[in-house]
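Peer 1: have a look at this fold, sequence not included:
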């Protein structure tokens, strides 16, 4: 079975330069460097001022058009910075999808977080998700935000794939955390997802957060999975980031939620982290691998 992050198209640097020069000649590219890739996008820094994201898959191209309209509309409603497009690349004969350019946001992916670091992130993250999930869907009329068509919380749909990745991880890394994750996966049963329609980031994990040198939250990036769905999709971050004994502090700010949502959030956290671990191994990203492994242990800790 192929990996879900396998690209359909990769925009190499020469094509990125050609596309930007053709559509935005005013930029006058002085420097350009690839700064990352994800499941869905190839990312370049231009002149150390802008970041351009080019879709790698069809679904990412469709969601890029959502970002173009949605992110400028919601930026003022959120207490943490998000990337807001300033360049709107159009699909063309040279490249079949839209692409976006954003002002560069300072910060780095959180890593080597101490207990104190994690505690410091609780309040800002809770306030951010409370604000995001409180945005009125009615106010988004006319914005092409999709509903969840991927079954992100569908345990039956995702369990077999998660087990397969865990078996591979157990073979490559004889770690207790993977054994514990395999036991969790084997034991989890179907949970009926309650009908809830809120605006969610859709892919909230450490790799899509930026912090400053003091490990303070500065931005939430990569909105390629934004959709209208269940809050548990985003609340997965509570399990992967926050130790069990401090999760109540998050909900003291965000607001109380029910036990079904909490269990779905834990499942989403474990599922996402298993995928990140498999991706990190495939791409030989040691830092991401170690952070995801630590997060998986936290997600599996008792609530």
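Peer 2: That came in fine, so what should we check first? As the structure is a computational prediction, the values presented were derived from the model and not from experiment. Numbering: from 1, shown residues only.
Peer 1: CA only for contacts and neighbour counts going forward, please
Peer 2: OK.
Peer 1: which residues in the stretch 151-300 of the chain form strands?
Peer 2: Counting by DSSP state E, counting those that start in this stretch, residue ranges of the strands within the stretch 151-300 of the chain are 198-200, 209-211, 217-220, 227-229.
Peer 1: wait, which of these is closest to residue 60?
Peer 2: When the strands of the stretch 151-300 of the chain are compared by Cα to Cα, strand 227-229 sits nearest residue 60, at 12.5 Å.
Peer 1: other SSEs contacting that closest one?
Peer 2: Under the contact criterion of 3 or more Cα pairs under 8 Å, 6 or more residues apart in numbering; DSSP states H and E, the helices and strands touching strand 227-229 comprise strand 198-200.
Peer 1: what lies in contact with the strand it packs on?
Peer 2: Surrounding strand 198-200, the residues in contact under the criterion Cα atoms under 8 Å, 6 or more residues apart in numbering are 132-137, 226-231, 233-234.
Peer 1: wait, what's in contact with residue 245?
Peer 2: Here residue 245 is in contact with residue 303 (Cα under 8 Å, 6+ apart).
Peer 1: dropping in the other structure now:
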């Protein structure tokens, strides 16, 4: 029987005390909380070159250790910059979970409006995923025992997705959403050897340069091996229809995997819309677009 750990209050004073206790070499650096931060982590900027990420709740526990272990091993094999872990903090001072210090990465969160050339970005995203999926098997990269890697099947989201569709009937076309979902569940499953996936490949985890080019991919807490369809979500969260076609062609995605990828974009968009749209106009706009793009893409393909 597992015991649920209450989510602690993570304020700047606590983060400063943790740094002073565990990494005193950084104790005198300025510390500024980023708002809103992430859904999984409270994030602070430490000085000009570092960031500090602490899980908000037990659902994000394990991400710091996974990134600390895997990113140094896979970063040299990827064509886009990724976070550089520098230190792994331990539970202390009433904070119950491991936490991380990484190198700060400059960039603006990706958005449809921020892309200088959506079709070029689509090809760059496809190039990143191609490199990621082509990495050696985990056992070949790891020097010894390694954390388990594996993703949940799309079917594990069935109950939550149908509940979200029912709750949002009237905001979106529930019949059409159900058709998208049913079609994906009926599609053939991934039957090839598992490949690496990012696990949370969407706009919030992509950074752009000041001139609108892809600069880095962040937040690898969902890193795993299995069906690559989960990483296709970005096709509906960020890309225009023309760029989406380029993205699919560059990756060489088959029909069944594309169906499952569209469904991952749907279930993620529905969940975020239900959770955050009432309190965040930005999330409401982003997820409304995401769900609408899914429906439009499905209609274009089915007639």
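Peer 2: Looks like it came in fine. Note that the coordinates shown come from a computational prediction; the quantities given were computed from them, not determined experimentally.
Peer 1: if we can go back for a sec, could you dump the strands of the stretch 151-300 of structure 1 to CSV with distance to residue 171 of structure 1?
Peer 2: Listed next are those as CSV, based on distance: least, Cα to Cα, whole Å:
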stretch, distance to residue 171 of structure 1
strand 198-200, 35
strand 209-211, 30
strand 217-220, 34
strand 227-229, 35
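Peer 1: for those, which one sits closest to residue 58 of structure 1?
Peer 2: Comparing those by Cα to Cα, strand 227-229 comes nearest, at 16.2 Å.
Peer 1: which part of structure 2 matches the closest one?
Peer 2: Under the alignment (TM-score structural alignment), strand 227-229 of structure 1 falls on residues 224-226 in structure 2.
Peer 1: quick one: distance of the matching stretch to the chain centre.
Peer 2: The chain centre lies 14 Å from the centre of stretch 224-226 of structure 2; the measure is Cα atoms, centre = their mean, to the nearest Å.
Peer 1: superposed on structure 1, what's the mean shift for that stretch?
Peer 2: Its match in structure 1 and stretch 224-226 of structure 2 itself, once the structures are fitted together, sit a mean 1.3 Å apart by mean Cα distance after the TM-score superposition for structure 1.
Peer 1: how about residues contacting that stretch?
Peer 2: Here stretch 224-226 of structure 2 has contacts from 149, 150, 151, 193, 194, 195, 196, 197, 198, 199, using Cα under 8 Å, 6+ apart.
Peer 1: drop anything exposed from these.
Peer 2: In terms of neighbour count (16 or more other Cα atoms under 10 Å), the buried residues within these are 150, 151, 195, 196, 197, 198, 199.
Peer 1: so the first one is in which element?
Peer 2: Just to be clear, that refers to residue 150 of structure 2. Using DSSP states H and E, no element contains residue 150 of structure 2; it sits outside every helix and strand.
Peer 1: so what corresponds to it in structure 1?
Peer 2: Under the alignment (TM-score structural alignment), residue 150 of structure 2 maps onto residue 148 of structure 1.
Peer 1: again, but for the last one
Peer 2: Residue correspondence, TM-score structural alignment: residue 199 of structure 2 in this structure matches residue 202 in structure 1.
Peer 1: from the contacts of strand 198-200 of structure 1, which land in helices?
Peer 2: 132, 133, 233, 234 (DSSP state H).
Peer 1: what's the closest of those to residue 167 of structure 1?
Peer 2: Proximity of those to residue 167 of structure 1 (Cα to Cα) peaks at residue 233, which lies at 24.3 Å.
Peer 1: count of residues packed around residue 59 of structure 2?
Peer 2: By other Cα atoms under 10 Å, the residues close to residue 59 of structure 2 number 9.
Peer 1: ok, now the one 10 residues further on?
Peer 2: A total of 16 residues lie near residue 69 of structure 2 under the criterion other Cα under 10 Å.
Peer 1: give me the element it is part of.
Peer 2: Secondary structure (DSSP H and E) places residue 69 of structure 2 in helix 63-74.
Peer 1: which residues does that helix contact?
Peer 2: Helix 63-74 of structure 2 is contacted from outside by 82-88, 98-100, 135, 141-142, 147, 220-223, using Cα under 8 Å, 6+ apart.
Peer 1: so which of the strands of the stretch 151-300 of structure 1 comes closest to residue 287 of structure 1?
Peer 2: For those, proximity to residue 287 of structure 1 was assessed by Cα to Cα; strand 209-211 is nearest, at 14.5 Å.
Peer 1: which other helices and strands contact the closest one?
Peer 2: Judged by 3+ Cα pairs under 8 Å, 6+ apart, the packing partners of strand 209-211 of structure 1 are strand 217-220.
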